[in-house]
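> Just need the structure, nothing else, for what follows:
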Amino acid sequence: MTQTRPPERAEQRPTEPPSPRRKRRRLGSDLAGWGFVLPAMVIVLGLSLFPAVWALVLSLQDWNGFATPEFIGTDNYSRLMSDSEFWDAVVHTGLYVALFVPASVLAGLFLAVALNRKIRFIGLYRTAIFVPFVASAAATGILASYLFSPQYGLANNVLRAVGAPPQGWLEDPSQAMVVVAIMSLWGQAAFTTVIYLAALQDISPDLLEAARIDGASRWQTFWRIVWPELGPITVFVTIWQTIGALQLFDLVYTTTRGGPLDATKTIVYFLWEKAFHSLEFGYGSAAAYVLFAVTVLITAAMVIYTRRRNTEAF
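Have a look, this model is predicted:
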């Protein structure tokens, strides 16, 4: 009877410590990497982290930009909670978000589906859709002022031509925010279109072919296959457009300046007016941090809800 011997373990050699030359080479490589990264890091931190910390400090002070800052604690936040002008700005911003975000998501989805096909000049159509997105807010505001001017605007000229009464548009408090949302949609729907178009082209053709072989119609294919695949993208663009809508300022500044009768004064325009027009930098900074807190809460709530629905995009 033979007895098998267990295989002998290979003798482990002690690892030699790295030589000084190797240490210097690794240190030089690390320093070279940090040399490339450090300038961009300084710029990013200088333009984001430092202003954020400074704004937080200012929100606890009373400062007009010239006199010595006076620490007042949370008085600016208490003042905001009882400021009717601030709450009006909150309502206007909420109205804009309700008008703009669903419309931009649905318009982007519709345009992406329409452009996701092989037709003649499709590249030209896709480029034309994206052009308004790269236009500046000043150009968009000038175009809106021309199109929706009650006196000589193109919109009222068309209404007169068909026998309809002209409208006040940007000079009517009940219509001004709707016009701002329409012009924002004209410029921002291209973003959601591009995102949805990329997601549509990423869907496996085998799934669509299998659905066609099984006899599914185009409508059934879209709702049973395409739409579930676009769930995470829909979450992403909804959150992105909501954050952008809460920060609306440039289009209001170039068109209505918060009017008429403060009907388009948003939160960002309110804090800009308080900080840079009334020179209440502490009060404006407090409004900015309230907006930041609301944005974080809305984003976190949407992410948590979508993760529970297994459609998260983050």
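> contacts, neighbours, all on C-alpha from now
Noted.
> quick one, strands of the stretch 1-150 of the chain?
61-62, 70-71 (DSSP state E, counting those that start in this stretch).
> Quick one, which of those strands gets closest to residue 115.
Ranking the strands of the stretch 1-150 of the chain by proximity to residue 115 (Cα to Cα) places strand 61-62 first, at 52.6 Å.
> So which elements touch that closest one?
Strand 61-62 makes packing contacts with strand 70-71, helix 281-308 when contacts are defined by 3 or more Cα pairs under 8 Å, 6 or more residues apart in numbering; DSSP states H and E.
> right, and the ones you listed - which one's nearest residue 164?
Nearest to residue 164 among these is helix 281-308 (40.7 Å), distances taken as Cα to Cα.
> Residue 135: what's its closest spatial neighbour, skipping adjacent residues?
Excluding its sequence neighbours, the residue lying closest to residue 135 (Cα to Cα, 6 or more residues apart in numbering) is residue 187, at 7.5 Å.
> Please identify the buried residues of the helix or strand hosting that neighbour?
Residue 187 belongs to helix 176-202 when elements are defined using DSSP states H and E. Neighbour-count burial for helix 176-202 flags 176-197, 199-200 (criterion: 16 or more other Cα atoms under 10 Å).
> List the buried residues of the very next helix or strand once past it.
Downstream of helix 176-202, the first helix or strand assigned by DSSP H and E is helix 205-213. Using 16+ other Cα under 10 Å as the test for burial, helix 205-213 gives 208, 211.
> Tell me which of the strands of the stretch 1-150 of the chain sits most buried.
Scoring the strands of the stretch 1-150 of the chain by mean neighbour count under mean count of other Cα atoms under 10 Å gives strand 61-62 as the most buried, with a mean of 22.
> can you list contacts of that one?
With Cα atoms under 8 Å, 6 or more residues apart in numbering as the test, strand 61-62 has contacts from 69, 70, 71, 72, 73, 76, 280, 281, 282, 283.
> cool, and stretch 270-290?
Here stretch 270-290 has contacts from 55-56, 58-65, 76-77, 80, 86, 89, 267-268, using Cα under 8 Å, 6+ apart.
> before we go on, could you also do this sequence so I can check it against the first one:
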Amino acid sequence: MPSRTVKRRQGVLSALTGWGFVAPATVIILGLSIFPALWAFVLSFQSWDGFSEATWVGGQNYAALVGDADFWNAVSNTAGFTLLFVPSSVLLGLFLAVALNRRIRWMGFYRTAIFVPFVASAASTGILSTYLFSPQFGLVNNVLRVLHLPQQGWLDDPHQAMLVIAIMSLWGSAAFTTVIYLAALQDVPSDLIEAARIDGANRWQTFWRIVWPQLAPVTVFVVIWQTIEAIQLFDLVYTTTRGGPLDATKTIVYFLYDKAFHALQFGYGSAAAYVLFAVTLLITIGVVVFSRRRGSEAF
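Model (predicted):
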């Protein structure tokens, strides 16, 4: 009995010691993520400008979103960006990973160079975007001028601004998909590839019949991740166009930021944020369920 009591006390002390180490991080996580999320959910049912007393309005904020043309314009812009960005980032990442999955000279340098844009800040990417695509002094228009080709409006053109945002986002995030695919390619059993080559399969047949099925679960993860990134686009828009020109690049996140921190409609902005959360959650669940039915689940 005494030995059991001692062991029990040691177990309790060990557990308390562990909780003591994780408690500060737990408090920080709860304070900076869980609590603000719950508060924003409550705010989505209120009308509050940050100064006066909040008033309960029920579901009026959500109902107002349905008839808000600015909100649907932001939804349309976000959907268009997602359709541009996600397939391009997946295909480019896969192409670069296949190209880098071999033994050639300076391979370490190439891999590092591709990954550098991913760790660059949004501010630096925005400054680079302005330097490249400014209609007045941008490098791209200067090259077009030298080639005697018509110059473009780029960031000042409502029909081209979102394309520029997609290109720069692709430049910054292709490294992520490349690294994920590169790690997956290195896990493909070499025996399968060698057996396919012995059977007479060419490179395309080997990739499509042997390698691609091994990459399907990773592709599901990459598609979900990149879709979430696309839906949450904000920083690059903020540092380049601020939602312009003519709201052509105003995304859902920039819309709720504008409503909450410019118009001081914190309840309305919180409602838009939770609509965004619900849509993201539904898309993620849908892709996961579909992939599991196809036998290529990643989770």
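> Buried ones among the contacts of strand 61-62 of structure 1?
For those, buried by 16+ other Cα under 10 Å: 76, 280, 281, 282, 283.
> ok, the last one to residue 91 of structure 1 distance?
Separation of residue 283 of structure 1 from residue 91 of structure 1 (Cα to Cα, to the nearest Å) stands at 19 Å.
> which SS class is the residue nearest the centre of structure 2?
In structure 2, the centroid-proximal residue (Cα atoms, centre = their mean) is residue 229; its distance is 1.4 Å. Here residue 229 of structure 2 is recorded as helix under DSSP: H, G, I helix; E, B strand; the rest coil.
> Tell me the residue in structure 1 aligned with it.
Under the alignment defined by TM-score structural alignment, residue 229 of structure 2 is paired with residue 244 of structure 1.
> Also residue 210 of structure 2?
Residue correspondence, TM-score structural alignment: residue 210 of structure 2 in this structure matches residue 225 in structure 1.
> Next up, the contacts around the equivalent of residue 161 of structure 2 over in structure 1.
Under the alignment (TM-score structural alignment), residue 161 of structure 2 pairs with residue 176 in structure 1. Shown in contact with residue 176 of structure 1 (Cα under 8 Å, 6+ apart): 169, 170, 260, 263, 264.
> still on that earlier bit, and of the contacts of strand 61-62 of structure 1, the nearest to residue 121 of structure 1?
Taking Cα to Cα as the measure, residue 281 is the one of these closest to residue 121 of structure 1, at 52.1 Å.
> Where is the longest helix in structure 1?
With DSSP state H applied, the helix covering the greatest number of residues in structure 1 is identified as helix 84-115.
> Just name whatever secondary elements that one is in contact with.
For helix 84-115 of structure 1, the helices and strands in contact under the criterion 3+ Cα pairs under 8 Å, 6+ apart are helix 122-134, helix 176-202, helix 231-246, helix 267-272.
> For the ones you listed, give me JSON lines that also has distance to residue 48 of structure 1.
Rendered in JSON lines, the data for these read as follows (distance: least, Cα to Cα, whole Å):
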{"stretch": "helix 122-134", "distance to residue 48 of structure 1": "23"}
{"stretch": "helix 176-202", "distance to residue 48 of structure 1": "24"}
{"stretch": "helix 231-246", "distance to residue 48 of structure 1": "17"}
{"stretch": "helix 267-272", "distance to residue 48 of structure 1": "17"}
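> Residue 106 of structure 1 is nearest to which of those?
helix 176-202 (8.8 Å).
> So what's the gap between that closest one and the chain middle?
Its chain's C-alpha centre and that of helix 176-202 of structure 1 lie 11 Å apart, by Cα atoms, centre = their mean, to the nearest Å.
> go on, stretch 128-136 of structure 2?
On Cα atoms, centre = their mean, the centre of stretch 128-136 of structure 2 falls 23 Å from the chain's centre.
> Kindly report the same for stretch 63-76 of structure 2.
Average the C-alpha atoms of stretch 63-76 of structure 2, do the same for its chain, and the two points are 22 Å apart (Cα atoms, centre = their mean).
> Residues in contact with that stretch: which ones?
Contacts of stretch 63-76 of structure 2 with the rest of the structure, by Cα under 8 Å, 6+ apart, involve 247, 249, 250, 251, 252, 255, 272.
> between those, which is nearest residue 133 of structure 2?
Ranking those by separation from residue 133 of structure 2, with Cα to Cα as the measure, puts residue 249 on top at 14.9 Å.
> residue in structure 1 matching that closest one?
Looking across to structure 1 (by TM-score structural alignment), residue 249 of structure 2 lines up with residue 264.
> Also residue 288 of structure 2?
With the correspondence set by TM-score structural alignment, residue 288 of structure 2 lines up against residue 303 in structure 1.
> what sits against its match?
For residue 303 of structure 1, the set of contacting residues under the criterion of Cα under 8 Å, 6+ apart consists of 312, 313, 314.
> on that earlier part again, so how many other residues sit close to the match of residue 210 of structure 2?
Counted with other Cα atoms under 10 Å, the neighbours of residue 225 of structure 1 add up to 15.
> quick revisit: mind checking which of the helices and strands packed on strand 61-62 of structure 1 is nearest residue 95 of structure 1?
Residue 95 of structure 1 lies closest to helix 281-308 among those, at 15.2 Å (Cα to Cα).
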